[in-house]
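Asks: Need coordinates for the below:
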Amino acid sequence: MDNHATLCWRVERACAAAWPARTTDVLHGWAVARSGGGTRRINSASPLSPGATLDPPGLAAIVAAYRDAGLPAIVRLPTLIDPPTRALDDAGLAAAEGASTTLALVPGAMPAPPAMPATRIAIDPAPTPAWRAARRRLSLVAGAGAEDHLEPLARLRAPAWFASAAIDGATRAVAFAALTDGIAIIEAVATDPDWRGRGLAGACVAALVDRATVAGAVRIALQVARDNAAALALYRRLGFTCQLYDYSYRRRG
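Replies: Sure, this is the predicted structure:
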């Protein structure tokens, strides 16, 4: 069985595989992801090992890579490393933003989902047109770009399943899971604002957990913004009570 640190780094790699960047180069021990769009995770530099650090030449190389791509330099800082605070400060990167946490499902902790006779929960091996339309609409509701939660799916190579909850034929909630190295990562969970609080997102996540477990997943994890109280409460009710690590971003305009 993995120790905590080993599990966390396996989850880091599985998260990267579940949300792949358009281009990723390794510079000075950091994965420098560049994709465009409004998603920080695939437009930031992340450490690749516990010993990763940044000296001024290494950080300058990362900043230059983003400058050459016409993007702001963003460094993602998981609590799995000692943060290179001095180098980031000296290089003029702004204060931390986007504080998020990584949660794992405690085995056997997920309660049975409630019966929802009027709701159809579907699991598909690829995003259907209805899934895509709902995810596009819900991205706009959340203030993201219409393609921010769709464009990375064209690069997804890990086995994946796409869940949707439909009422009267209309898709009201979506999510997907991708499996890498025995770890399933839950991604892109969203519910129509007018239909929140009815268990739709929870039913999608529960269905994905079941499907991924059957497919061989030994761990299920997800990442969520720390200020998203509703999502945190939902995931804790579903049994995602093992907190693995946090992360945030620092940006240079």
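
Asks: going forward, measure contacts and count neighbours with C-alpha atoms only.
Replies: Noted.

Asks: Residue 197: neighbour count?
Replies: Using other C-alpha atoms under 10 Å, residue 197 is surrounded by 12 other residues.

Asks: To compare against the first, here's the next sequence to fold:
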Amino acid sequence: MADLALIRALEERLINAWPAFEIEVVEGWILRFAEGYSKRANAATPLVPGAAVDPALIDHVLRSFEERAVAPCFRLTGVEDRRCEEVLAARGLVDFDPSLCLVAPLGPELAVDPSVVIRPAPKAAWIGAAAAAYGGEKANADRLGRIVRAIRQPAAFATLSLDGEDAGWGLAVCERGYVGLYDIVVAPNLRGLGLGRRLVVSLMAWGRDAGAAQAYLQMREANEVAGSLYASLGFTTAYRYAHRVLPAPP
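Replies: Next up is the predicted model:
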């Protein structure tokens, strides 16, 4: 049985920690738009328990995203009416990229790694390097910069150095007892060396020192490497969420 109170608590913090450029609130759903940069900021997500969908609401959501040239996406967290998956599937929206939200306690053993520098605001160099390391659809430094500069909660922008060169980047945002970890990334040629773990532990330690008791993060369910890392640090699944999107054209 899903813990609806926990889902709501974490989803509220996510909305604040990863701001969109525009939002709409429609019949218990929040529609967020950020010019397509990341699914979490470009989706319709249920706000209230039992939020449902019907043909008129689906039409409105699809139109709102298409008007902004953003791929429509329903992000289903378990808060919504249980029939939503069936209704959206009947409308032709397909399951895509199932993901997990994980939580972990923050213990006294955590410490910031000496190779990690943490700043309270993003510098242009951090934004550019992090976007380049993400690559693909998240390589747009302008959009990443607009998102992270809009964060209003206490935040940590971490850079890990290896042999005098910047090698990894990560973001944490602290709000009301939780610290969210976002977009941990290591330079492509340096992956597999344990650098990601050092970033994660450092950001968890920062969150504890900032007053958080728990950490949370989101990851793709299929990412077994990340899942093993997070499990070793005490993370467990708080809830699973799915995306419903229109199928790609042939």
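
Asks: Would you map the strands across the first structure?
Replies: 23-27, 30-34, 45-47, 73-78, 97-104, 119-124, 160-167, 170-180, 183-191, 219-225, 242-252 (DSSP state E).

Asks: can you pull the contacts of residue 244 of the second structure?
Replies: Residue 244 of the second structure is in contact with 73-76, 85, 88-89, 93-96, counting by C-alpha atoms under 8 Å, 6 or more residues apart in numbering.

Asks: just checking, what residue in the first structure corresponds to it?
Replies: Correspondence of residue 244 of the second structure to the first structure, assessed by TM-score structural alignment: residue 250.

Asks: follow-up on the earlier one: please check the contacts of residue 244 of the second structure and keep the buried ones.
Replies: 73-76, 85, 88, 93-95 (16 or more other C-alpha atoms under 10 Å).

Asks: what's the closest of these to residue 27 of the second structure?
Replies: Among these, residue 74 lies closest to residue 27 of the second structure (C-alpha to C-alpha), at 13.8 Å.

Asks: The closest one: what's it in contact with?
Replies: By C-alpha under 8 Å, 6+ apart, the contact set of residue 74 of the second structure is 43-45, 243-245.

Asks: before we move on, back to that, and which of the buried ones among the contacts of residue 244 of the second structure is nearest to residue 163 of the second structure?
Replies: Checking those against residue 163 of the second structure by C-alpha to C-alpha gives residue 75 as the nearest, at 40.8 Å.

Asks: Tell me which residue of the second structure lines up with residue 32 of the first structure.
Replies: Using TM-score structural alignment, the partner of residue 32 of the first structure in the second structure is residue 31.

Asks: Kindly tell me how buried the closest residue to its match other than its chain neighbours is, as a neighbour count.
Replies: What sits nearest to residue 31 of the second structure in space, not counting adjacent residues and going by C-alpha to C-alpha, 6 or more residues apart in numbering, is residue 44, at 4.3 Å. By the criterion of other C-alpha under 10 Å, residue 44 of the second structure has 28 neighbours.

Asks: Roughly how far does residue 44 of the second structure sit from residue 231 of the second structure?
Replies: Going from residue 44 of the second structure to residue 231 of the second structure by C-alpha to C-alpha, to the nearest Å gives 29 Å.

Asks: same question, residue 175 of the second structure
Replies: From residue 175 of the second structure to residue 231 of the second structure the distance is 23 Å (C-alpha to C-alpha).
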